[in-house]
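Q: pasting the structure only:
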């Protein structure tokens, strides 16, 4: 039984509960496309790979102030059979209430079996909201697709792996980007059509953003990452890591302890409550290795730990460990690079 609040929202957005609960529709997937400054996000391309593994057709939804160029671009990726575009300034910044209303309007018309997106700040904001309004359980942060109703996802900060089977008629799924390769371009150009109109909820408005710009690689997609922890002692000492990163072409990250201490901006946080990374090389400097941090980086191909505490938990997951004072070791390594 849907709550009165949910029923009211469904009426406002034009979604029929009877239509939603109907069964027997052919399997088909809606991919929510995140983009910024004319570029499709890496998380979306990873999610497309997962969507293709579900079988059946994939329809991409592109929303924004001017979505046509992005729609053409995503339509050229393998597996995408159709692209829906929703043009409105409120979608450009992915305001959760308005995007949720759009998803429900699209679902009401097309009756998708799966709605898939990246496990990003946007995905974590929108997908549970939309799933709750349709009275289904979202399946978040999946790392594998076993079938179109069975998924694998980490729980307990990655210390256990759950295999989840969903009997819901529509499955809202967010995808861990580091667990899937990016989808390949080179498919047939997909047809583009307008998405159905959706009511604007209008309870929030975009005020502004403060973007931290850097010439270094993006932390979420870098092939090399150097992270510092509480052992760095203060923010000024992170210059040691910046100097090393510049020589290696690496991104710089940090543990939550370093962020909470004010050493660096929280955009650099790696861990369960920060960014999930899986680079070819991860260097942990002055990081003890709390499970929350390990959850964000233990899928890295090669892990190097530098810590003066030989009993630090980080050494249990490291491929290479150096027991040394970081203030001696890091400058020496940087000099020899």
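A: Right, received. Where do you want to start? Because the structure is predicted, anything quoted here is derived from the model rather than measured.

Q: only C-alpha atoms for contact and neighbour calcs from this point on.
A: OK.

Q: what sits up against the lengthiest helix in the chain?
A: The longest helix of the chain (DSSP state H) is helix 96-110. Helix 96-110 is contacted from outside by 13-16, 19-20, 90-91, 122, 125-127, 129-130, 195-204, using C-alpha atoms under 8 Å, 6 or more residues apart in numbering.

Q: What is the helix or strand that that helix is followed by packed up against?
A: Toward the C-terminus, helix 96-110 is succeeded by strand 114-118 as the next helix or strand (DSSP states H and E). On a contact count with 3 or more C-alpha pairs under 8 Å, 6 or more residues apart in numbering; DSSP states H and E, strand 114-118 meets strand 28-33, helix 42-53, strand 171-175.

Q: Next, the angle helix 96-110 makes with strand 114-118.
A: Taking axes from the mean of the first three to the mean of the last three C-alpha atoms, to 10 degrees, one finds strand 114-118 and helix 96-110 inclined to each other by 150 degrees.

Q: Strand 114-118 vs helix 42-53, what angle?
A: Going by the same axes, to 10 degrees, strand 114-118 makes 150 degrees with helix 42-53.

Q: Name the residues that touch strand 114-118?
A: Under C-alpha under 8 Å, 6+ apart, the answer for strand 114-118 is 27-33, 43-44, 46-48, 51, 123, 170-177.

Q: now what about the next helix-or-strand element following that strand, what contacts it?
A: Following strand 114-118 in sequence order, the next helix or strand is helix 121-133 (DSSP H and E). Outside helix 121-133, the residues that touch it by C-alpha under 8 Å, 6+ apart are 6, 9-10, 94, 96-97, 99-101, 103-104, 117, 137-138, 140, 172-174.

Q: same question, stretch 254-262
A: Here stretch 254-262 has contacts from 227-230, 232, 234-235, 264-266, 268-271, 274, 287, 293, using C-alpha under 8 Å, 6+ apart.

Q: tell me how far the longest helix of the chain is from the chain's mean position?
A: In terms of C-alpha atoms, centre = their mean, to the nearest Å, the centre of helix 96-110 is set 20 Å apart from its chain centre.

Q: Please, where are all the helices along the stretch 101-250 of the chain?
A: 121-133, 239-248 (DSSP state H, counting those that start in this stretch).

Q: tell me what the last one is packed against?
A: Meaning helix 239-248. On a contact count with 3+ C-alpha pairs under 8 Å, 6+ apart, helix 239-248 meets strand 224-228, strand 251-254, helix 326-336.

Q: got CSV for those, with mean neighbour count too?
A: Below are the helices and strands packed on helix 239-248 laid out as CSV (neighbours: other C-alpha atoms under 10 Å):
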stretch, mean neighbour count
strand 224-228, 26
strand 251-254, 29
helix 326-336, 13
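
Q: A further structure is provided below for comparison with the first:
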């Protein structure tokens, strides 16, 4: 069973990535559960993912917003009879799945990046510098989060059955939704963008970050940043890429003025092509970059923009 992530009626791409991870288990069937006040639209989107057997639509006004403490008892109740319960290793999944695991009395397997067997998985440790193989006990359900950067989206074109499901679970009232503060941007979402341009401490200031935004717009890319740039106040923290930020896997990642601390490299190691621009030719980022440009970013970026037409 996979718990769908969605917002404002749109299914998040992380759900299809969880399906890919589930398919690696070669299960008898894969079901997706959609928790919402009105799940019909999201359930219809989930039903189109290839390889899905059925979609369980749970309608409850309490599910209007994704609150882990409210959704976890419902997921735990629905989990009976399932061998595995997967959620994405996103903010949503990291919040929800540990609560589900606790209610089921099992230890969670976090950040699954490879499936070795029905209860054997690989996951990163030490900021992604080592990969550990973990084995979950075979006598109870496996609750896991799926490292979305390590899995492709499952194909579309499916036509799974959608079933209305009712859940008999006591929902807590001590945790309630107050509001969502989110930055508005016309640029692609950082978590799912195919192209990302990130700036680091080398950009120098909040005002100078305009050069990163301009270059990203030229590429049709999302904008990211290193922790150093966020801590310096150049950009808001929702743009942070790395171990304590977002783990991403774009087709193209351009790192501008980023030295390449190990925590940052953790967030981008699954990127397709990594381009580094830095005036320090000894910067660690060049060790993993596919293409490196040593030079002044304020000179190179405008030249690249011109070359892009």
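A: Received, thanks. Since the model is a prediction, treat every value here as computed from it, not as a measurement.

Q: Can you report how many residues lie near the closest residue to residue 337 of the first structure other than its chain neighbours?
A: What sits nearest to residue 337 of the first structure in space, not counting adjacent residues and going by C-alpha to C-alpha, 6 or more residues apart in numbering, is residue 247, at 6.8 Å. Residue 247 of the first structure has 12 neighbours, counted by other C-alpha atoms under 10 Å.

Q: corresponding residue for residue 247 of the first structure in the second structure?
A: Aligning on TM-score structural alignment places residue 247 of the first structure opposite residue 218 in the second structure.

Q: wait, that match sits on residue 305?
A: Yes: between residue 218 of the second structure and residue 305 there is a contact under C-alpha atoms under 8 Å: 6.9 Å.

Q: all strands of the stretch 101-250 of the second structure, in order?
A: Counting by DSSP state E, counting those that start in this stretch, one finds strands in the stretch 101-250 of the second structure at the ranges 109-112, 114-117, 120-125, 130-135, 142-146, 161-164, 195-199, 222-225.

Q: so the second one corresponds to what in the first structure?
A: So that's strand 114-117 of the second structure. Residue span in the first structure matched to strand 114-117 of the second structure, by TM-score structural alignment: 144-147.

Q: likewise the fifth one?
A: Residues 171-175 of the first structure are the counterpart of strand 142-146 of the second structure, counting by TM-score structural alignment.

Q: Mean distance between that stretch and the second structure after superposition?
A: When the second structure is superposed, stretch 171-175 of the first structure averages 0.7 Å from its matched positions, counting by mean C-alpha distance after the TM-score superposition for the first structure.

Q: In that stretch, which of the residues would be classed as buried?
A: Within stretch 171-175 of the first structure, the residues scored as buried using 16 or more other C-alpha atoms under 10 Å are 171, 172, 173, 174, 175.

Q: Show residues contacting it.
A: Residues contacting stretch 171-175 of the first structure (C-alpha under 8 Å, 6+ apart): 43, 46-47, 50, 113-119, 123-124, 127-128, 131, 136-143, 149.

Q: cool, stretch 276-288 of the first structure as well?
A: Stretch 276-288 of the first structure has contacts (C-alpha under 8 Å, 6+ apart) with 178, 219-232, 255, 270, 295-308, 312-314, 326.

Q: Please tell me how far residue 32 of the second structure sits from residue 229 of the second structure.
A: Residue 32 of the second structure is 38 Å from residue 229 of the second structure, where distance means C-alpha to C-alpha, to the nearest Å.

Q: Please apply the same query to residue 66 of the second structure.
A: Applying C-alpha to C-alpha, the value for residue 66 of the second structure to residue 229 of the second structure is 30 Å.

Q: So for these two, which sits in the more crowded spot?
A: Using other C-alpha under 10 Å as the criterion, residue 66 of the second structure and residue 229 rank with residue 229 on top: 27 against 18.

Q: Alignment lookup: that one to the first structure.
A: Using TM-score structural alignment, residue 229 of the second structure pairs with residue 258 in the first structure.

Q: Residue 284 of the second structure now?
A: Residue 284 of the second structure maps onto residue 313 in the first structure, by TM-score structural alignment.

Q: Run through the residues that contact that match.
A: Residue 313 of the first structure makes contact with 288, 289, 290 under the criterion C-alpha under 8 Å, 6+ apart.

Q: and the residue nearest to residue 39 of the first structure when sequence neighbours are not counted, what helix or strand is that in?
A: Residue nearest to residue 39 of the first structure in three dimensions, not counting chain neighbours: residue 70, with 7.2 Å by C-alpha to C-alpha, 6+ apart. In this assignment (DSSP H and E), residue 70 of the first structure forms part of helix 68-74.

Q: Give me the helices and strands touching that helix, please.
A: strand 39-40, strand 57-64, strand 80-87.

Q: can you do 6 Å?
A: Packing contacts for helix 68-74 of the first structure, counted by 3 or more C-alpha pairs under 6 Å, 6 or more residues apart in numbering; DSSP states H and E, involve no helix or strand.

Q: Which part of the second structure matches it?
A: Using TM-score structural alignment, helix 68-74 of the first structure pairs with 40-46 in the second structure.

Q: repeat for stretch 194-207 of the first structure
A: Under TM-score structural alignment, stretch 194-207 of the first structure corresponds to residues 165-178 of the second structure.

Q: How far does the matching stretch sit from its chain's centre?
A: 25 Å.

Q: Stretch 54-74 of the first structure now?
A: Put simply, stretch 54-74 of the first structure sits 17 Å off its chain's centre (C-alpha atoms, centre = their mean).

Q: Report the buried residues of it.
A: Buried-residue list, stretch 54-74 of the first structure, by 16+ other C-alpha under 10 Å: 54, 57-64, 66-68, 70-74.

Q: Give me the distance between the two termini of it.
A: 18 Å.

Q: ok, now stretch 81-94 of the first structure?
A: Stretch 81-94 of the first structure: ends 24 Å apart by C-alpha to C-alpha.

Q: Likewise for stretch 129-142 of the first structure?
A: 18 Å.

Q: do the same with stretch 268-276 of the first structure
A: Per C-alpha to C-alpha, stretch 268-276 of the first structure runs 11 Å from first to last residue.

Q: Onto which residues of the second structure does that stretch map?
A: Stretch 268-276 of the first structure corresponds to residues 239-247 of the second structure when matched by TM-score structural alignment.
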